[in-house]
Structures are given as structure tokens and as C-alpha cells.
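[1] Whatever this is, show me its structure:
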Amino acid sequence: MATVSEFVIQRVREWGVSRVFAYPGDGIGEFDGALGKAERDGVGLQYVRPTHEEICSLMATAHAKFTGEVGVCIATSSPGAFHLLNGLYDAQMDNQPVVAIIGQQGLNALGTFTQQESNLERTMADVAVYVQTIVSPEQAQAVVDTAFRTALVRLGPAVIILPHDVQGMKMPKLAPANWVSRSSAVAPSTSIVPPQSEILRAAALINAGNKVTFIVGHGANGATDEVLKAAQACGAGLITTLRAKQVIPSDVPYHSQQLGLLGSLPSVHQMSGCDTLVFLGTNYPYGQFLPASGQARALQVDLKPEQMGLRYPTELNLWGDVKATLAALIPHLDQKTDLSWQNTIAEEMVAWENEMEAQAMVTYKDGVNPRRVYHELNKRLPPRAIVTADVGTTADWYGHHIRLRRGMLGDLSGRLASMLAAMPYAIAAKFAYSDRSVICTIGDGAFQMLGMNELITIKKYLNEWDNPQLIILVLHNDDLSQVSWEMRTEDANPVWPTSQNVESVDYAGWAELLGFTGIRVKTDDEVEAAWDAAFANRGITLIDAYTSKNVPPLPPHISREFAKNTAEALLKGDPDEMNVIRDSAKALVTEGIERVKGKLNIGQDRNDND
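    As a prediction, the model looks like this:
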């Protein structure tokens, strides 16, 4: 007779899981033993053990994002469980199905203040869409099945708590009995389509518009063809959220990339000019960049009904899967013959891309231009490449310069915006698609958090990948640069070196110590050769790019408050005052020249009312 642990492992396999991200400990020890036995018997799960439990949960979330499958992470009781929280919140806030299996002290110890015993259900209640302790073998099947089913339907993390003594109990064959649920390991369909009456209302709303814009989120993943077909029919412009760069190919001429601080000027102009706004699978959180109330009629399509109609007053909220809903909607869309809206967006995007290239070519005295590093990376991305970005200025440059073509993937920690996620995301992507080239872009502050440790994980598993090419770009500027800029632009405070300085480390040397290729880039002229060498290397490469910390992550629209706060911060004695003034001036001059050349509406993007 199988134990509860052996049953749970088999049930996890029945849910289609083949890989787990885990860290051992005595609270989950019996379960770990069963995993080892299953591996020896040839019926186990691939067990990936990084250097920290937080990495496990971030990897599980990344696996879900890149594959559409349920990500699974495993950890021991209290300390291990607590370390999972950050990655589980990443799953919660980016609507990803993840199941966490965590250990607990024995049943008799609950509530008795014994070592590593804590109220894990209460701890996990805020982050989890479902959390339950298995207190008997008869309960195990229903809890496991409910956890997976709920994670898939409610798009969030579910938590299974497995006490140590229950892990080793014998698992009986379930028979009809009071209080015993006999459940199934069958995923429910999420291909939800709204009623026909709502489809017709949506079509009428869109058909009435002359300047239609789609804001496309990660919830539209897998619906690329449907989004493009709908946009072609109604002459819509396309904006993607940062996490949805992969949904719409960058070569679609009326795709203006992102909106907001790391977006494009054509996206700003879409928002100021559209008369119809369609949200597709997105809870875009930055309402300040959306149209004025009453300017545009709006509708939203999403599987998360509680997140609809939050950012802009929508007339119609369609609870449905984007792909299935668009398939039902497209036959009712009128074919627009006037494509001037799309054509204007396309023309502006040509000018915008010229501006981004010009910004990348600016040289700075105090380090490599980080824009240049991303610009040259983008030119060399191989087919089906996967790019991960961290938060901070790496996300700025990723948004401004990386253009994902059809078949490529890219992602980052979105609404949570957690530092260091780029490394576990990249490694999880490599496990999911070991034949692809993966590029991780990360700042030195995030790399020092736990990212450096994960080079050890890469070394451990490198030989399991069909294509061992993985490139890590570290932006080495010895500063928490995004927060430094936020101190200036948001709070009118000078940079505080005590909090912002990052100790300089030879990151390329650390990679070389582990047997990898390290490349140091200290001038702009070395950028192209560095990328060429990295992509020629069939192995692990770390590019240690000594970049300027004073390159301003200029938004497409600079408000009066942005400029005023920055000026005040500098006047208060910012330690980098002269470099910031010099480098910002260079960037602004380049911006102005390119906008005159491209005939982009400079007056409009400088208007505080945009």
C-alpha cells in the first residue's frame, strides 16, 4: 500500500507535472524520501534544487508563465515556507497557476509552540487562492485535486500543507463514505465565451469607433492570430503591456509597443486620440496614462472578473478567454476601409524607432550607454530566443529597445516587480525549452541579492540542457539606479549614497571562477564584439557591462512635475549633480532632434494634460 507521499507524487504526475522546483528540509523529509524512491523506480519528477526557496517559487511562477502549465514548488515547514512567499506573491499578482507543497510539523504538535511549527494556513491565506492542510490520508486526494483545479481556474497560487506524520501514513483505497470526497485529476475548461448577446454588443461598440486601440496583456497569450485578425478588421492600433511583448510580433507596423514610463510616444498619442479602447487580458495598472474619462468608449475581455472595469470606466465587461472570445467576435466586426489611424501609428513608430537608435548611440563619459547594450542585443536575438528582464532600469531598457519577433518569449516580475526574478526566470525558461537561447538581463543590485548564487545552479544542471547557451547581462553601475532616479523624479530628493551605492564586484571573474566565459565591457566600442562573442559561445557567458548610472530613463512624456522634482533634487545637493545634468541634457537634445526629424508631435508629449 502506497504512502500519502507516494500518492501525492503520483497525483501530481497525473496533473501533467513533470518537473518541480524544490528545497529539502526535515519538515518535508518523508515526502522528499518518497520523491527519491520514485526517481529510483523511474516514475519520479524531475527535481530541480536551486540555492534558496525563494528561487524555487520564482522558478515555478516563471515555468507557468513560459509554458502555460502549473508550476510546482516544494519546501519544508516554517522557514522554507516563509521563503516561498515572494515567488508566490509574484504568481498571485501576475495571475499564474502555481501549486506549493510545504511541510509541517506533526499533527500533535500543531498549536503547541514547538520548533518550526507555525500557523501556515494563516500565513498563506493572503497569497493563496486555496490553502489546506492534509490531516488524514482520506483527505489527500481531494486536497491535491482541488489545489490544482483552483490554481488553474482562479489563476493564482494554491498551497498544500503536508504534516510530517501524515506524509508517511498509508493511503487507503477510497470507498463511498460520509465526509470522504473522491475527486478527479481533470482540469476544467477555461475556454469561456460570453453569451452571444454580449458578443453582439461588443461588436457594435467596436464597429462604431473610428480610432480603435487594443491594449493587449499577457492574458492574451496564445491569441496572437485572433488579436491581429480583429485589429485588421477594425483598423485598430495595438499597444502591449510589458509582460505581453511576446503576444504581438514587433514587426506589426501599428504595434506601438508599451505605454507609460517605459513605453513609446506613439502609444501616448494613441491614448490621447483614440475613441474606442479595448482591454484584452490585462489589468493595466497605470491609470494616469489612459484617456480622460468620457473620451473613449471602452470594453474589457478577461478571465479575472474582479479585475475588470477597474482602471477606466468600461461600458462592457466580457468574462471570457481572449482567444475564444475574439474567435466569436471577429465574424461580427465590420471591415474598415479607412486605415488612416493605423497608418499614422505606423509612421510614428518608424520615427520612434529612429529615436531609440539615436538614444542608444549617445556616448557618456562615466560609463557605457546601457541603451546601446540593449540595442545591440536586440539586433542579434536569434529565432525563438527567450529574454528575461529584471525590474529597475533593466525593465526600462527592455521596454524601449527589445523587440520580440514571432516565436520569441520574454517576461519579468510584473505587478509585484520583484528584484532578482530575472535569474530564476531565465533558468526556468532553460529547463522548459532547453534547445533555445536564453538571455537574462539584470542589474548589479538584483544580481547581488540571490542572482549570483544561481550561477551555481546553472553549473549544476548545465549538462542537462540540449543547447547550453545561456547569456547573463549584468548592468554594472554600482548603484540602485532606478530607485536613485525615482528619488529625484518622484520625491524631489537628492540621491542618498548610503542607501543607493552597490559594492563593486568582478562579476565576470565570478563567472570565470565557475568555469564560464566572462566578458568585461568598459567602452561603447566593445559592446558589439561582446554580443558577437556571447552568441558564438555554445555555453554560459556573463557580460559584465560597466554602464553609466546617470543615463536618464526618459519617459516618452515628461511632465512638469517630473522636471520640477528632478531640478529640486539636484539643487538640494545630489552627489551626481553635474553628471546627471550633462547626461540628461545629451539625452534631451537627442530626443528633440529625432522628434523634429520624425515630425512627432513634440508639443503634445510635453503637455501636462496628456
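[2] Only C-alpha atoms from now on, for both contacts and neighbour counts.
    OK.
[3] so where do the strands sit in the stretch 301-450 of the chain?
    For the stretch 301-450 of the chain, the strands defined by DSSP state E, counting those that start in this stretch cover 316-319, 386-389, 409-411, 438-443.
[4] which one of the ones you listed lies closest to residue 248?
    strand 409-411 (10.7 Å; C-alpha to C-alpha).
[5] Could you list every helix and strand in contact with that closest one?
    With contacts defined as 3 or more C-alpha pairs under 8 Å, 6 or more residues apart in numbering; DSSP states H and E, strand 409-411 has these neighbours: strand 386-389.
[6] one more to put side by side:
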Amino acid sequence: MTQRLVADAMVERLNAWGVRRLFGYSGDGINTFIGALRRSPGGPEFVQARHEENAAFMAVAHSKYGVGQFGGGHAPVAPAEAGAGGPAPAGTAGREGRDSQGIGVVVATQGPGAVHLLNGLYDAKLDSTPVVAIVGQQNSTVIGSQYQQEIDLLSLFKDVAAQFCQQVSTPEQVPMVLDRAFRTALATSSPCVVIVPHDVQKQPAAELEGAHGTIATAPLWSTPRTVPDGADLDAAARLLDAGERVMLLVGQGARWAREEVHRMALLLGAGIATSLLGKPYVDESLPHAAGVMGHLGTPASAMLLNSCDTLLIVGSNDPWTEFYPKPGTARAVQIDLSGKQVGNRYPVEVALVGDAAATLRELAARLDPAGAERRRPWMDTVGRAVADWRSLCRERALTPAEPVNPERVVHELTPRLPHDAQLALDVGSCVYWYARQLLLPPTVPVQFCSTLASMGCGVPYGLAAKLREPGRPAVVLAGDGGMQMSGIAELVTVAARWRDWADPRFVVCVFNNGDLAEVTWEMRETEGDPRYGPTQDLPEFPYARYAELLGMRGIEVTDPERLGAAWEEAFAADTPVVIDVRTDPAVPLLAPFPDGARKLESMRAGLEQEGPAGRHALELLQRYAEQEERLFGGA
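    All right, here's what the predicted structure looks like:
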């Protein structure tokens, strides 16, 4: 009979925590653990990525898409909201009955493998997402000798895994350290790291007998239910009842409170804006739902934030503070599960620390039921702004571009997106078009790298979603920059795995404009500088033909009239599909007015320095500015 090793005990503990899937890459520092995985009849399954950074992104996304189990994080383009789950996350509101089966786990070897994990683990930290990393290390006998691939891993991870980072020195530590890593990750919504030297993995597993100096622990965790004090609820109700122009700013902390948010808005006669992370948790078809706030948000949300006199923040920690009401112009109440977050972005008067759904129910019972009727004129104003914004969305999507307007790509997706789909975004200009153009069905989860805003996350995130629920279609929206950074490599992983999926539909839409467009527009906006080709040009790559080389389907689109048919063909396919759309990099990333109006001069200055090359973008910028001015006014 094979001796039971520390590595076997590690695998057993992961199974005890309900872990069904690991993401990673093998290497000598973790090979004993890999051998134990092979011997384990009950799993977990090992998913090999093409790079440890992508494996870490997959683990984070696995946690984020698992919000139905424990309330994990959601994600924006920097700067972003740091929201997530667990009993004390940033910008959330919690829910009972969560367990650990959705937590993402990533495995890597020592040295370069460990270093490669950092980007993904910082994604988890900044988006407050629970993840556990298991990292190999050189033999304990050579630590401190500058041995090959020896890195001081405790120092390497001390910031990203500030809540828990431990190195196992003896077999007796293994259950305790793993248990604490999982509990801490779930309780603090953060990444935790367990480092296990190679020689420790190979030692015989310990049988704990309660002796002095050993600790026997249990693989258990549960979420408390938190409701604010009654006096605070009474104070919040008085403040909200006194308002005339009330709005809700909804973040990812409202993921379990969609109906309560809707009822609260109706009871208060309030408009609703969301953070980027909160977008999936509000029904945007509602006539008073003004869409996303902030730089990549809508002018309707900007109107709300500039005109309201009372603000109720629900589970949001969005840092776009220049878009909040000017301090002193609106009284505010904030609901958040974390006491650290209340008053973090705006000078609120009443803090309600608790679960969003339960808190909103308690608060609703204290409000004047006649408030909505008194605020009907305000609701009419909000409704007109929302209707104007939706009209502008269509107008912009149909604005001619060279050759395809990227806004139209997402506009055409809205009526064709399957209601059981899962959506993943890469980071870049595609997030703007998602925020402004996509009307999400309430059943479609959306995830991407948020506060860290790391390019290259799109396909790894989509893979994690698909592996969690292979019976649902997955959609990835990605720029050509993100695809060239990591998406092309991970299409190899898609090609290797898709035949095992109950639903083979995995649709990657590439916004192919040959430009790092978001950075190009940032250079014009924030620096007044022209586009600089050596830093912004991207080499040609045949995304659709590459998909066909891998045994999948490729679709090329250069005519905007073909977009609808391309989406329909992709969703009808019996293989994964890459849609390569030639989009126009000159379509401006213009912030909603009045903030956008203040940035026009700098953007024009940059474009004018580009001479004839910038003329097309300058014309589009002028057209977009005139559209916004016509409907929403200037600075």
C-alpha cells in the first residue's frame, strides 16, 4: 500500500472544502502534490492554463462567477470599485447560506511560477474576491542559499496576501494552514497563499492526536447575518423622506437585493444609477434606470448625480468621485456590509452596516408611503433623461465609422444575447461599449478584471465561466490588445477542451482596430498629447483564421450590416467561434457631460497635433459632443 504523504493530505483537505477544480501549471516544486492529485479518485480536476498568470485569472473568475454560492466579487476599468463577498467585503451587502464550493484555487511551482501568479492575485485583492493559492517551494534544506528558483515567497506575497500567507514547515501544520487559508479568504474576501516546500510535501502525513503543540481544525465556514441598529434605520428613513430629488447608486453589493432595490426606488420615487460592478444587478429596462455612472457611464446617470438632493448608496465603493454630487449638495445614506467602506467616497450622514436585502426591507418599512407621489415631477425628469439616453445609444451605434463602429457591435448583441449566457470582458475600450450599449438580461452574469484593470483577462475569465457551467453559452468581448497579450494563447485551451462541453458555444468577439484605443484616447484626454504610433500600433493577426486552424469557427466582419448575422451564426454554431470585427479606433471615448465637456479642449489639442491622421477622429469627437450637448447640455 502506498504511503500517505503530506501531498495526499493536502488533496484530501481540498476535497473536504468542496474544491472541485484547480487551475495551474506543473513544475518540480509542486510535483509531489500533482502526483497526489493523480492518485485521488475524487478529484479535484486540474485545469492546465498556458501561463500561470492566466491560471490565476481563471481562479479569480471561478470565484467571481460563483457569487451564487458565497457572494464573490465583480469587476471595472481603473479606477474601479473594490466590491466583493464574505462577511466583511468592500462595497457589498452579503447573503446568508453561502459555502466554499465556489472558491477559486490556483496551483503553481516556485520561482517564476510563483511570480506569474501576482497579477491574478492582485486582481482578487483589489476586487475583494476570495482565492487560495497553493505554491511550491524549493526544499526547506536549501532555503536561504540562493538556490535555483529560490525566491523569498513570504516576502513576495506579503502585500497581495496580507490577510494570510503562511509557509508549511511540518506535516502537522497542513490541515490547520489550509483551513485557515480558506476561512480567511472567505471571511475577508481576499487572496490567501499557502507555501509548501517540496521536501515537506514528500513527508508522511501526520495523524493529529491532540498533543501539546499541535492543532486539530475543521474545514468549516459560515456567514453571519448583519442588520443595522434600529436607531440608524430610523435616522436614514427621516433623511430619505425629507428629500425631493432622490436617487440610488447601486453597486455589486446589491447582487442579492435586486427586488429590494427596485421596490425601494418605487417607494422613494427615485432614479437609479449603478457602478460598473453594479450594472448586472439592476434591471436596466426600467424607465428610471439611468445606467452606469463615471467616466465610461451614461449622461443620464450624470444628470441624476448632478441634480439629486438625496443619495442612497447601496453596496458601492465606486471611486469616480468627480461624478458624485458636489459635497454639500446632497444628503446621503450608505448601506454596506463593511463598516470600513461607509463614508469612504462621499460624506454620508447615516451609515447602515448590514446585508443589502435585509437592510432595504427594514428601511422600507420605516418610509413614508406617500413619498413617491410627491416626487412624481422628479421621476418624470429622470424618465425623460433615460429615454433621451436610449435614443442617443441607437444614434451613436448607427453613426458611420471606418469600417465598423464598435458601439454597434454591442448594440447588435443586445437583442441576440442568449438569456442563459455568461459574459466575460477583457479590459479596454470594449468595456465602454458594454457599459453604454448592452442591455443585460437579469439572468446573464458578467465578470472581468476590475480595479486592477489588467488586459488579457477576457478569455481566461470566459474559460472559467464555461468550466463552471459547461451547459451554458459563454461570450467574451475583447480588444485586439488583450487578445494578443494572452487571449490567443488561451484559445489553445478552448480548442483542447470544448468537445467535453454540453453546450459547445464559446463566442469570442475581437474588437480589431490595430490600436491600444483606450490608452490612445487617455493620452489625448489627460495629456493633450497626440497618438504615438510606436506605443499604440498593434501588429496584424488573423484571429478568425487562427480559430479555424485550431478546429473552431472564424467569422470576419468588415460591414456593419453583417453584424447581426454574425452574432446569430455564432450562437447557432456547434463549435466555439471567434468573430473578428474590424472596428474604428477613431470612435471617441468621451466621458458623459458635463465632465466630458471639460475634457474636450485637451482631446482636440491632441488630435490637432496628429494632422490629417487625426481629422476623422476629430470629426467624430465633434459629432459626439454635439449629440450630448443637444440632449444633456454642456459644462
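[7] ok so, going back, now the strands of the stretch 301-450 of structure 1 in JSON lines, with distance to residue 161 of structure 1?
    Formatted as JSON lines, the strands of the stretch 301-450 of structure 1 follow (distance: least, C-alpha to C-alpha, whole Å):
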{"stretch": "strand 316-319", "distance to residue 161 of structure 1": "32"}
{"stretch": "strand 386-389", "distance to residue 161 of structure 1": "31"}
{"stretch": "strand 409-411", "distance to residue 161 of structure 1": "29"}
{"stretch": "strand 438-443", "distance to residue 161 of structure 1": "33"}
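[8] Looking at these, spot the one closest to residue 94 of structure 1.
    strand 409-411 (10.9 Å).
[9] What's the biggest helix in structure 2, counting residues?
    When structure 2 is parsed with DSSP state H, its longest helix is helix 376-397.
[10] List the buried residues in it.
    376, 378-379, 382-383, 385-390, 392-393, 396-397 (16 or more other C-alpha atoms under 10 Å).
[11] and it, what other elements does it pack with?
    strand 289-292, helix 299-307, helix 406-413, helix 615-632.
[12] Quickly compare the ones you listed and say which is most buried.
    strand 289-292 (a mean of 28; mean count of other C-alpha atoms under 10 Å).
[13] outside of that strand, which residues touch it?
    Strand 289-292 of structure 2 is touched from outside by 271-276, 279, 282-284, 297-298, 300-301, 304, 382, 385-386, 435-436, with contacts defined as C-alpha atoms under 8 Å, 6 or more residues apart in numbering.
[14] for stretch 204-211 of structure 2, same thing?
    3-9, 171-172, 214-216.
[15] Secondary structure added to those, as a markdown table?
    Formatted as a markdown table, these follow (DSSP: H, G, I helix; E, B strand; the rest coil):
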| residue | secondary structure |
| --- | --- |
| 3 | coil |
| 4 | coil |
| 5 | strand |
| 6 | helix |
| 7 | helix |
| 8 | helix |
| 9 | helix |
| 171 | helix |
| 172 | helix |
| 214 | coil |
| 215 | coil |
| 216 | coil |
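[16] among the residues you listed, which ones are buried?
    For those, buried by 16+ other C-alpha under 10 Å: 5-9, 171-172.
[17] Aligned to residue 618 of structure 2, what sits in structure 1?
    Aligned by TM-score structural alignment, residue 618 of structure 2 pairs with residue 581 of structure 1.
[18] Break down the stretch 201-350 of structure 2 into its helices, ranges please.
    For the stretch 201-350 of structure 2, applying DSSP state H, counting those that start in this stretch gives helices covering 230-242, 258-268, 299-307.
[19] no no, the stretch 501-635 of structure 2
    Using DSSP H, counting those that start in this stretch, helices in the stretch 501-635 of structure 2 cover 517-522, 533-536, 543-549, 563-572, 595-608, 615-632.
[20] so what does the shortest one touch, helix or strand wise?
    Spelled out, it's helix 533-536 of structure 2. helix 517-522.
[21] and what of the fourth one?
    Under the contact criterion of 3+ C-alpha pairs under 8 Å, 6+ apart, helix 563-572 of structure 2 touches helix 406-413, strand 553-557, strand 577-582.
[22] That helix vs structure 1 - mean distance after superposition?
    For helix 563-572 of structure 2, the mean deviation from structure 1 after alignment is 1.4 Å (mean C-alpha distance after the TM-score superposition for structure 1).
[23] Distance from the chain centre to that helix, please.
    For helix 563-572 of structure 2, the separation from the chain centroid amounts to 26 Å (computed by C-alpha atoms, centre = their mean, to the nearest Å).
[24] List the buried residues for that helix?
    Applying 16+ other C-alpha under 10 Å to helix 563-572 of structure 2 flags 563-564, 566-567, 570-571 as buried.
[25] likewise the third one?
    The neighbour-count check on helix 543-549 of structure 2 (16+ other C-alpha under 10 Å) flags 543-548 as buried.
[26] hmm, back to that, now distance to residue 146 of structure 2 too, for the helices of the stretch 501-635 of structure 2, in TSV please.
    Formatted as TSV, the helices of the stretch 501-635 of structure 2 follow (distance: least, C-alpha to C-alpha, whole Å):
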stretch	distance to residue 146 of structure 2
helix 517-522	40
helix 533-536	37
helix 543-549	42
helix 563-572	52
helix 595-608	50
helix 615-632	54
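[27] So which of these is nearest residue 422 of structure 2?
    Closest to residue 422 of structure 2 of the helices of the stretch 501-635 of structure 2 is helix 563-572 (C-alpha to C-alpha; 12.6 Å).
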